[in-house]
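K.L.:
coordinates only, sequence not included:
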């Protein structure tokens, strides 16, 4: 039986002289490109995918200071989820978030000078970008929350004391100083209040209350939530929300407070109209309902 290439070359000859080599008719399959010729294409595709991942999904960041000890150590590399904010999700209490410098918080901090290769790799997300002015802190309060520090603590959110087991060993939850360590603030809409886990070594929301945002970080400045320590391998770990934030820390809404206050009044009125001890009402029968 003739192969497919031979069959394709027979048509239209008209000389009945048998088959010709398929190469004569140009029907021979093209040679596969060598690996070295395809390598630039593969690298290009990989770079595009890396750039898309960095832009929309996950980005690596390097930890430059000790402000988040012991949760994060200087030199750790964390992966930050950038996808969730695209769907309208806002930061939650207890999350570790990376955000753009909101009001020149990093003024005076040394800036690294990467070499050209580091710049390219940082731009596409294959290594942390060293020239972006970003910070990493823990979210303590969200819109509507009242956050308070008195003395050495505990830190309170809406009147609830946090069991700050994640705070750096030897630190107190609150700092006793007159530069911002003692405070009581209410978080406005569209903002968050952030603090470092190394409380006595973190220039966070507490110490920027005189800036244009009064120490709050605009939600729009948040790049994403740090979800895992990816490097070094000995430090690999996830970054869950601490149990201290599992309790109901929400502020009571004014509407809810009004409803709670109205319930006893309504019950008293129903009882009165039904002819209770506070006096009867001849317009309503004893087996009827008021309202």
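P.N.:
Everything's here; your move. This structure is a prediction, so every number in the text was calculated from the model and none was measured.
K.L.:
hey, let's count contacts and neighbours off CA atoms from now on
P.N.:
Will do.
K.L.:
may I see the buried residues of stretch 245-259?
P.N.:
Neighbour-count burial for stretch 245-259, counted by 16 or more other C-alpha atoms under 10 Å, picks out 245, 249.
K.L.:
what residues does the one helix or strand residue 78 maps to touch?
P.N.:
Taking DSSP states H and E as the definition, one finds residue 78 inside strand 77-81. Residues from elsewhere that reach strand 77-81 (C-alpha atoms under 8 Å, 6 or more residues apart in numbering): 57-63, 97-98, 128, 223-232.
K.L.:
what about the biggest strand by length in the chain, distance to the chain center?
P.N.:
Ranked by number of residues, the top strand in the chain under DSSP state E is strand 222-231. For strand 222-231, the separation from the chain centroid amounts to 7 Å (computed by C-alpha atoms, centre = their mean, to the nearest Å).
K.L.:
who's in contact with that strand?
P.N.:
76-85, 91, 95-100, 235-240.
K.L.:
what's the angle from it to strand 77-81?
P.N.:
With axes from the mean of the first three to the mean of the last three C-alpha atoms, to 10 degrees applied, the angle from strand 222-231 to strand 77-81 works out at 140 degrees.
K.L.:
and whatever helix or strand comes next after strand 222-231, what does it pack onto?
P.N.:
Per DSSP H and E, the first helix or strand lying C-terminal to strand 222-231 is strand 237-238. Packing contacts for strand 237-238, counted by 3 or more C-alpha pairs under 8 Å, 6 or more residues apart in numbering; DSSP states H and E, involve strand 222-231.
K.L.:
only whichever of the contacts of strand 77-81 are buried, select them in PyMOL.
P.N.:
Burial among the contacts of strand 77-81 is assessed by 16+ other C-alpha under 10 Å; the matching PyMOL selection reads:
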select buried, resi 57+58+59+60+61+62+63+97+98+128+223+224+225+226+227+228+229+230+231
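K.L.:
centroid residue for the chain?
P.N.:
Centroid-nearest residue in the chain, with C-alpha atoms, centre = their mean: residue 225, separated by 2.1 Å.
K.L.:
stretch 227-243: end-to-end distance?
P.N.:
16 Å (C-alpha to C-alpha, to the nearest Å).
K.L.:
one more: stretch 244-264?
P.N.:
Here the two ends of stretch 244-264 are set 34 Å apart, with distance taken as C-alpha to C-alpha.
K.L.:
contacting residues around it?
P.N.:
93-94, 144-146, 157-158, 160, 162-165.
K.L.:
how does it look with 10 Å?
P.N.:
Residues from elsewhere that reach stretch 244-264, judged by C-alpha atoms under 10 Å, 6 or more residues apart in numbering: 92-95, 140-146, 156-166, 269-270.
K.L.:
want to compare, so here's the second one:
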């Protein structure tokens, strides 16, 4: 019996489609993988730009992260905390209330007009600050509202406490061991402005330090950027800032409750 294998010619047209054949076709399209990689990078870049733009818009109009650069608001806010500032809090006719913790632009009240800076540098820093990745502008401050327009704020009464419209304030948020104020003051807050103080009274430059300057240490309401409502970072400190009841018994100058 003939056991030698039989060899026969195969018709090329009968060759089934195989992965190898498909591979040979791809060889005829040089640069395709590179094009796909470029497309992926472009898509990622576009998505990154759109995501950043969305965050910046959200930060500009709704909620802005704010990096706490100093200990002036201890113990409630620590250096390095990233707080979330509610920029809608005062957008619809509502004004800051006593006890609110606010971020404001201190230009013209706490600081003079800043020197002009390189526009590109300023833009980059502003974008980073708006995302909470860099320290805020040197003209931005975070303090607690102690008096609003029309209030008479005095320090200190016989018990060593701050008085607002004749009512002594029990400021449990003040840094442990600090006096309500080491410097005496007696001021009637002009309409449309705020008297603000840091919770760490011995480590805060606030309205008390600007009494002899234009504005008398008060901050115009229209310079308020928003209200601090949450600590967003670090995660271990994630919490909302509970409103204080320290001012609940304070009456407005006209006798109504504030």
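P.N.:
Everything's here; your move. Fair warning: this is a prediction, and the values are worked out from it, not measured in the lab.
K.L.:
superposed, what's their TM-score?
P.N.:
Between these two chains, after superposing, the TM-score reads 0.74 (TM-score structural alignment, normalised by the length of the second structure); 214 aligned residues with a C-alpha RMSD of 2.9 Å.
K.L.:
and the residue nearest to the centre of the first structure? What does it align with in the second structure?
P.N.:
Structural alignment (TM-score structural alignment) places residue 225 of the first structure against residue 227 in the second structure.
K.L.:
which strand or helix spans the spatially closest residue to that match that is not a sequence neighbour?
P.N.:
Nearest residue to residue 227 of the second structure in three dimensions, chain neighbours excluded: residue 102, at 4.4 Å (C-alpha to C-alpha, 6 or more residues apart in numbering). Here residue 102 of the second structure sits within strand 101-105, counting by DSSP H and E.
K.L.:
same for the helix or strand following that strand, what does it pack against?
P.N.:
Downstream of strand 101-105 of the second structure, the first helix or strand assigned by DSSP H and E is helix 119-130. Contacts defined by 3 or more C-alpha pairs under 10 Å, 6 or more residues apart in numbering; DSSP states H and E place helix 119-130 of the second structure against helix 32-61, strand 63-67.
K.L.:
dump those into CSV; add distance to residue 201 of the second structure as well.
P.N.:
Converted to CSV, those look like this (distance: least, C-alpha to C-alpha, whole Å):
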stretch, distance to residue 201 of the second structure
helix 32-61, 30
strand 63-67, 20
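K.L.:
what's the most buried one of those?
P.N.:
Across those, averaging neighbours per residue (mean count of other C-alpha atoms under 10 Å) puts strand 63-67 on top, at a mean of 25.
K.L.:
quick one: that one to the first structure mean distance?
P.N.:
Compared with the first structure after the fit, strand 63-67 of the second structure shows a mean deviation of 1.0 Å (mean C-alpha distance after the TM-score superposition for the first structure).
K.L.:
what is the corresponding segment of the first structure for that strand?
P.N.:
Under TM-score structural alignment, the match for strand 63-67 of the second structure is residues 58-62.
K.L.:
what is the distance between the matching stretch and the centre of its chain?
P.N.:
Its chain's C-alpha centre and that of stretch 58-62 of the first structure lie 12 Å apart, by C-alpha atoms, centre = their mean.
K.L.:
so the strand holding residue 78 of the first structure corresponds to what in the second structure?
P.N.:
Counting by TM-score structural alignment, strand 77-81 of the first structure pairs with residues 82-86 of the second structure.
K.L.:
circling back to that earlier point, for PyMOL, what selects the buried ones among the contacts of strand 222-231 of the first structure?
P.N.:
Selecting only the buried entries of these in PyMOL, with 16+ other C-alpha under 10 Å as the criterion:
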select buried, resi 76+77+78+79+80+81+82+83+85+91+95+96+97+98+99+100+239
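K.L.:
what's the average distance of the strand holding residue 78 of the first structure to the second structure?
P.N.:
Mean for strand 77-81 of the first structure is 0.7 Å (mean C-alpha distance after the TM-score superposition for the first structure).
K.L.:
report the angle between that strand and helix 35-56.
P.N.:
Going by the same axes, to 10 degrees, strand 77-81 of the first structure makes 70 degrees with helix 35-56.
K.L.:
what's the angle from strand 77-81 of the first structure to strand 58-62?
P.N.:
Following the same axes, to 10 degrees, one obtains 150 degrees for the angle between strand 77-81 of the first structure and strand 58-62.
K.L.:
list the contacts for the residue mapped onto residue 47 of the second structure from the first structure?
P.N.:
Mapped onto the first structure by TM-score structural alignment, residue 47 of the second structure lines up with residue 42. By C-alpha under 10 Å, 6+ apart, residue 42 of the first structure lies in contact with 35-36, 48.
K.L.:
and the gap between residue 42 of the first structure and residue 36 of the first structure?
P.N.:
In this view, residue 42 of the first structure and residue 36 of the first structure are 10 Å apart by C-alpha to C-alpha.
K.L.:
list the contacts of residue 195 of the second structure.
P.N.:
Counting by C-alpha under 10 Å, 6+ apart, the residues that residue 195 of the second structure touches are 98, 143-149, 151-153, 187-189, 206-208, 216-220.
K.L.:
ok, back up a step: among the contacts of stretch 244-264 of the first structure, which lie within helices?
P.N.:
Secondary structure assignment by DSSP state H places 269-270 of these in helices.
K.L.:
mind checking how far residue 145 of the second structure is from residue 75 of the second structure?
P.N.:
As defined by C-alpha to C-alpha, residue 145 of the second structure lies at a distance of 16 Å from residue 75 of the second structure.
K.L.:
so between these two, which is more surrounded?
P.N.:
In this view residue 145 of the second structure and residue 75 are compared by other C-alpha atoms under 10 Å, and residue 145 has more residues nearby, 19 against 14.
K.L.:
show me what that one lines up with in the first structure.
P.N.:
Counting by TM-score structural alignment, residue 145 of the second structure corresponds to residue 139 in the first structure.
K.L.:
SS state for the spatially closest residue to that match that is not a sequence neighbour?
P.N.:
In space, and not counting its chain neighbours, residue 139 of the first structure is closest to residue 194: 4.6 Å by C-alpha to C-alpha, 6+ apart. In three-state terms, and counting by DSSP: H, G, I helix; E, B strand; the rest coil, residue 194 of the first structure is strand.
K.L.:
which one in the second structure is aligned with residue 194 of the first structure?
P.N.:
Counting by TM-score structural alignment, residue 194 of the first structure lines up with residue 196 in the second structure.
K.L.:
so that match is in contact with residue 97, correct?
P.N.:
No: if you go by C-alpha atoms under 10 Å, residue 196 of the second structure and residue 97 don't touch, sitting 11.0 Å apart.
K.L.:
corresponding residues in the first structure for the helix or strand hosting residue 24 of the second structure?
P.N.:
Per DSSP H and E: residue 24 of the second structure is located in helix 19-27. Helix 19-27 of the second structure corresponds to no residues in the first structure, going by TM-score structural alignment.
K.L.:
what's that helix packed up against?
P.N.:
Short answer (3+ C-alpha pairs under 10 Å, 6+ apart): helix 19-27 of the second structure packs on no helix or strand.
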